[in-house]
Every structure is written in C-alpha cells, then in structure tokens.
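Novice: got a predicted model here, sequence first, then my questions.
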Amino acid sequence: MGTQHDEFRLWAFGDAHVGTDKPFGRDSLAEAIGHSEFGGAQGGPPFDWDIAVDVGDMSGAHLSLPDDAEGREVVRQFAALRRHRREDVYSVCGNHDRSGLCEPDAWWWQKWIDPLGAHTAHSGVDAGARPYPVSGTWERYSFRVGNLLFLMLSDRNEPSQTVGRGTLGGNPGGVVSAETFQWWANMVEHNRDSIIITVHHYVLKDTTVASGEWEGVRRGADGKLYEHYHRPFLEGTPQAASYLYWVGGKPDSGAFERYLSEHPGAVALWLAGHTHTHPDDRHGGKSHIEKAWGETYFMNVASLSRHHMPITTLPISRLLTFRPGSREVRVQCYLHTDQYAPQGWYGPAERILTLDRAFSW
C-alpha cells in the first residue's frame, strides 16, 4: 500500500479468455502476470504495480456457458502471482463470464472470480487481505485509494431482458441492471470531491475505437453480417456489439450517456475492454483513449488473449501512474507479444491525461 509520497501504479487489463488460449498452449493470464513481475521471454521488461483492475471476460466460452473446469484454470493461472497477492486484483464480470438466464445468477463469476471473497474455498480470494477493502455486491461495488473512488460495474444477464445473450454463449452487447445504474449515479452524485474511476466491461456508445453502431461486426457486400471485432448474433442486437446497450432491460437506453451529458466532469475515467485490437486502431474515427462529455476519459485496455476473436486480437494491457499533488496521469501500453511491435512498452500509444484535480493519498 502506498504512502503519501509514493506514486500509485494501476495495472489495467482484461479479456484474458483463458479457455480460448489454453488449447493453443498459451496461459494468457499467467503469462501477463509473469511479464509484469519478471519480464517476458521476448525482451519485455517487468514493471511495478500496486493493484490491478480486470475489466472482465476471464472466460472464453462462446457458444456455451462458463463451467467449473475453466474456473479452476483461472484460479490456477492467478497462482502465477509471486510479488503480489490474488487480492491485489479487482475484477468486474464481462459478457463471456455471464451465466445463462436459466442458471443461478452469475454463479460462475461469483464462485471463481469472487470480488467479495464470499467463496474463498473456490476462488482463493480472502476479503480481509484486500489492500483497499470493497463495499457492495458482486454486481456493483466500490473501493478507495486515496482520493480515487473506483466504481466497479459488472455486466450480467438481466432477468427483465427479452432479447440478448440468454444461452447464446458470448453474445455481445453490454448489460447493466437498473439498480446498478441507480447505485452508480448515487455514488457519483455523493462523491463529487473524489476522482471517480468507473470500471466496466464495455465503453459507452461512440467513445473509443469501434464503439459505434454497427462497428463491432462487418457487413459484407452481400448484405450479410460477418465476424470482425465480435461475432454477429442476430438474436442479440448485433448493431450494439461493441458498447453498453441495455440498462434495466431497455435497449439503447442512453442512461449513462445522459447522466454524463448533464454532469460533465463528474467521472474522471472510464476503464473498459471487450473490443480487442492493436493500439493504433482508429476504426470509426476513434482511438483507444478518448475524452467525451467534457472531462471524462474513456479507455479500452483489452485484451490479454491472443486467440479469442483472432481477426483483431492483440495481447496488450495498460499501466496508469498517478503522482501525489499532480493532475497528470501517465498511461503506458504494454505489448505482451512481439507480433505487432517488440514486446514491452509501445511508445506511440503512451498518453498523458490531465484530470480536473490532483491525486492525493
């Protein structure tokens, strides 16, 4: 845990899809952990981090639902941590981590990822060992680091939906319950003196790369839909494959967008993943890091997987460094393979973000 003189280093990653990479002989999560703590075999340097946020999609289930075998594999790969504890990683549920509408609510994610430490025998998460204690539920929880307030929103199969993933495996299109939105809005409203960081699996519509309508899938000259960043499930609103679409069972609700439009600057950062691509992608005229609604930075940090959605997937993650007394946040991009550029820090993707207030312990 930092002191008042220390920088705070936040490692942001997501979309490990361990079940997808495993048949290719690749431990997507364990390898990235090893790179951060000891460096990579292709020359990538190690780097220091205090805590990590995982933006979801630990599972690789596509046309099926996540199962216990993949849950045990996730826990096995988390055991690669040597210089950090399992409790140093704070996670939200992604669309591939969801359970079906006919199953117990988010049973897989609660059992094996377990942010509240309610299933320690399976997940290995000890709530009492968290460096920064969490408060809330599996679906929505918060924690503080100095004057940073993290609002962690999980994606889910919302029971009131009539269209969406259901039992379709990893059908994209983000989902948040009405209760989670109200909790988020209330937390933002009552913590305006904090630097608020929202963590969700999805960005909002028209913010970062390929997050616009019909930008997640490809439409051919024949009028048919084809896989691109995401797979086009006709039953599941393919036009919205790349962004948070459902709130409280309402399609294209715009609830978060309206709130941020009416309260510009209330949220400093929104960290997400879901759309895997190289750091220079500008599809739809948008990059991986964009500012919207005044002062909110949106950032895509995905993915750790190399084989899930292989047309665009490239293993990357981000390191955010906050300095006490400074409004600036340094954002670095780490390439976990050398398939795009040398393994390690990718200089062209580095950014300096300027917040409306300074970080402090």
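Specialist: Thanks, I have the structure now.
Novice: from here on, contacts and neighbour counts on C-alpha atoms
Specialist: OK.
Novice: who's in contact with the most centrally placed residue in the chain?
Specialist: A centroid search over the chain (Cα atoms, centre = their mean) returns residue 55, at 1.9 Å, as the residue closest to the centre. By Cα atoms under 8 Å, 6 or more residues apart in numbering, the contact set of residue 55 is 12-15, 91-94, 199-201, 271-273.
Novice: next one for the comparison:
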Amino acid sequence: MSTKSASRPLRLWAFGDAHVGTDKRFGRCSLADAISQSEFGGSEGGPSFPWDIAIDVGDMSGAQHSLPDDAEGEEIRKQFSVLRTHRREDIYSVCGNHDRSGLSEPEAWWWQKWVDPLGEHTYYSGVDATARRYPIEGRWERYSFRIGNLLFLMMSDRNEPTQQIGRGTLGGNPGGVVSGETFQWWKTMVLNNPEAVIISVHHYVLKDTTVASGEWEGVRKSANGQWQERYHRYFQQGTPQGASYLYWVDGKPDSRAFEDFLSEHPTRVQMWIAGHTHTNPGDAYGGKTHIEQRWGTWFINAASLSRYHAPLTTLPMSRLLTFTPGSPGVRVQCYLHTSQYAPQGWYPKAEKTIILDRPFRW
C-alpha cells in the first residue's frame, strides 16, 4: 500500500431499521432515500457525504404481525439498486428481529435470500461475493471481515426455539437472540485476535448500555397501570422486559453472557454497533444516550432509517464513523435524513469523538 493510501481515513456509514415495507406503505422509500442522500445530497438541503463501507444493523423488513415475504424482498432489492457511486457489496448486513422467518419455516430464509451477505442467492439479492472489497469468512448467522487492523464480528438475530409465542409466529419477537454456537464463535474470535481492534455488530445493544436498553425500558406503563407501546410494542409472552437488548443467548433468558465476558475481559472489544431502538438523537431515557462506554467497549445505537415504524419515537437518522490512520480517535457524526427534529443533514449536538485503546492502521 502506498504512503498516500495508508494515510487516508476509513469512513464507515452505520445505519439500520429501514423497515422498508412499513415506510413504503406511506409512500416513502426509507432505504433508497438514505442511499441517495449519502451519494448526492437530500432534497431538504442535507449534504452528500463520502463513505467507504456501510454497516446495516438489520430490520430491513417492516413485518409486524406477519412474516417477511418476497414482495418486500423485491422492494428492498429495488431500493438497493439506486446505488451509483458504491457497490452493493460495500454494505455488510446482519439480520434483525423483523427480518426473521417463522418457526415452521427454514431459518432466516427471507433474509438469506434477499439481503444475503454471503452472496449465496445472487439471482435474488444481487450480491456477488467475489466483488467484496473486504471478503467475508463465516456463515449467515455469524461472519467476520477485516479492514486493516479492524476485525468486524457480525452476528445476526435469530429465532429462539424455546419461545413459542411472540410476534407473527415468532417472526419478530422483541427480545434479542443469538445461538450458543454464535456466542462461542464470538468469544473464540475475540480471544484469538488480541492485536485486532474488534468491532462487534448485532441488531441489539447489550443490557444497560445505550438509551432505553434497561429492563422494562423498551415499553412503559400507562396512567392506569397497563403496559403500552413506547419504543417497542408490548407482547406479554414475548419477553417484553428485555425488548430493548440482547436477551437470549444459547436459549437462556437474560443470560448476561456477553456482559459477563466483557466484564472479565475489559477493552478486548473496542466497539459494539447496533440499532433496534428508534428515537431522537437527544434522547437519554434511563440515563443513557446513544453512545456510551461500558467495560471499555463503546456502544453505538445507529437506528433508524424508518420514519413510520414504531412511530411514537422513530426519527430517520444514521451515523458516520471516521477512522484516521495513526490515531485512536474515531469521529462519530449523526446525519438526520429528514427535517422533523432539526434541519436535514449533520446534527452537531450529537457528534462525539470516541477514543480506542490503539490507533487504526491500514
């Protein structure tokens, strides 16, 4: 690599929760609009911005009391096709809870078919694995890729077989889930790569990290004492107490498996990027903002691109992370995709520079 190339920054666009089907019903193209704004600017004055790769933290689907279907998959493929200055393969995705398939269906068939990070269903998804600038290693549920000394560990949300009742035959149960195999893979990757700057990606943050990620913080009680929708909808038998964080690991509820590991190995994971809980950039419910540090790990909530899914709190926004070679500082900017909360474009009040324990290098 030339000296000039080695000195250029890496710009990572983090977004999620496009809920394409929901916004489409209201005449809005949540994913396509955001892509076009990033490449060419927005119709309300928001500037374009350069990015090298993008991280999609899941919930492409807007399925709520139903399951994702091929019609929505085709719409997502169509909206991805507005990319002009980037490749489809510049976007790396994980499966969110609304992207899940039902218990009676092949697991995550819809997400694997239409989002398809491994490029195994190119005819439907348009993803060509050989076109990845940074190749993937793994399987749909868990995979990794490297950029310089950054190691990305990508973990998808999935069905929890012990839970038989939830949303849409468990197509989108609120509490976050990973399998025991994925957790073991994650631990092994973390322990076997001590020199890497490790960035974990999942649809959910961990418990008590970012805004509204505490127990019972995803839903709230009304004046008459009844639980009601807030950030998430209330499903009595759908682990509503853990609706805002990664709740199930290896079939165990509220397992704290990741939290305990990070507590025992502080700073080994430098960053955790997620979404799921949609809200405005100034929200600090539960005493937690969108960007917080615990166990030496920076947690970043990048949600959401949708405007109409979970409408009580939803606001279209995303994050741009800039890694500068030779520096441990990472600039995290917030981009507002509409002018609902503030003028479309960069929102300086939400900008933050986070410090890693070692510098980025190509």
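Specialist: Ah, there it is. As the structure is a computational prediction, the values presented were derived from the model and not from experiment.
Novice: residue in the second structure matching the residue nearest to the centre of the first structure?
Specialist: Alignment note (TM-score structural alignment): residue 55 of the first structure maps to residue 57 of the second structure.
Novice: where's that match relative to residue 253 of the second structure, distance?
Specialist: 22 Å (Cα to Cα, to the nearest Å).
Novice: about what we covered before: who wins on neighbours among the contacts of residue 55 of the first structure?
Specialist: Within the contacts of residue 55 of the first structure, residue 15 tops the neighbour count with 34 neighbours, counted by other Cα atoms under 10 Å.
Novice: helix or strand: which one has residue 151 of the second structure?
Specialist: Using DSSP states H and E, the element containing residue 151 of the second structure is strand 150-155.
Novice: tell me how many other residues surround the closest residue in space to residue 361 of the first structure that isn't next to it in sequence.
Specialist: Among residues not flanking residue 361 of the first structure along the chain, residue 146 sits closest, at 3.9 Å (Cα to Cα, 6 or more residues apart in numbering). Number of residues near residue 146 of the first structure (other Cα under 10 Å) recorded here: 17.
Novice: hmm, back to that, what stretch of the first structure does the strand holding residue 151 of the second structure fall on?
Specialist: Mapped onto the first structure using TM-score structural alignment, strand 150-155 of the second structure covers residues 148-153.
Novice: and for stretch 224-241 of the second structure?
Specialist: So stretch 224-241 of the second structure sits over residues 222-239 in the first structure, by TM-score structural alignment.
Novice: against residue 5 of the first structure, how distant is residue 56 of the first structure?
Specialist: Distance from residue 56 of the first structure to residue 5 of the first structure, by Cα to Cα: 31 Å.
Novice: and the helices in the first structure?
Specialist: Counting by DSSP state H, one finds helices in the first structure at the ranges 18-21, 28-38, 68-78, 107-112, 120-123, 178-189, 255-262.
Novice: check the mean deviation of the longest one from the second structure.
Specialist: If you overlay the two and look at helix 178-189 of the first structure, the average distance to its match in the second structure is 0.3 Å (mean Cα distance after the TM-score superposition for the first structure).
Novice: can you give me the end-to-end distance of stretch 345-358 of the first structure?
Specialist: Across stretch 345-358 of the first structure, the terminal residues are separated by 26 Å (Cα to Cα).
Novice: which residues in the stretch 101-250 of the first structure form strands?
Specialist: 135-136, 140-145, 148-153, 174-176, 195-199, 218-219, 225-226, 244-247 (DSSP state E, counting those that start in this stretch).
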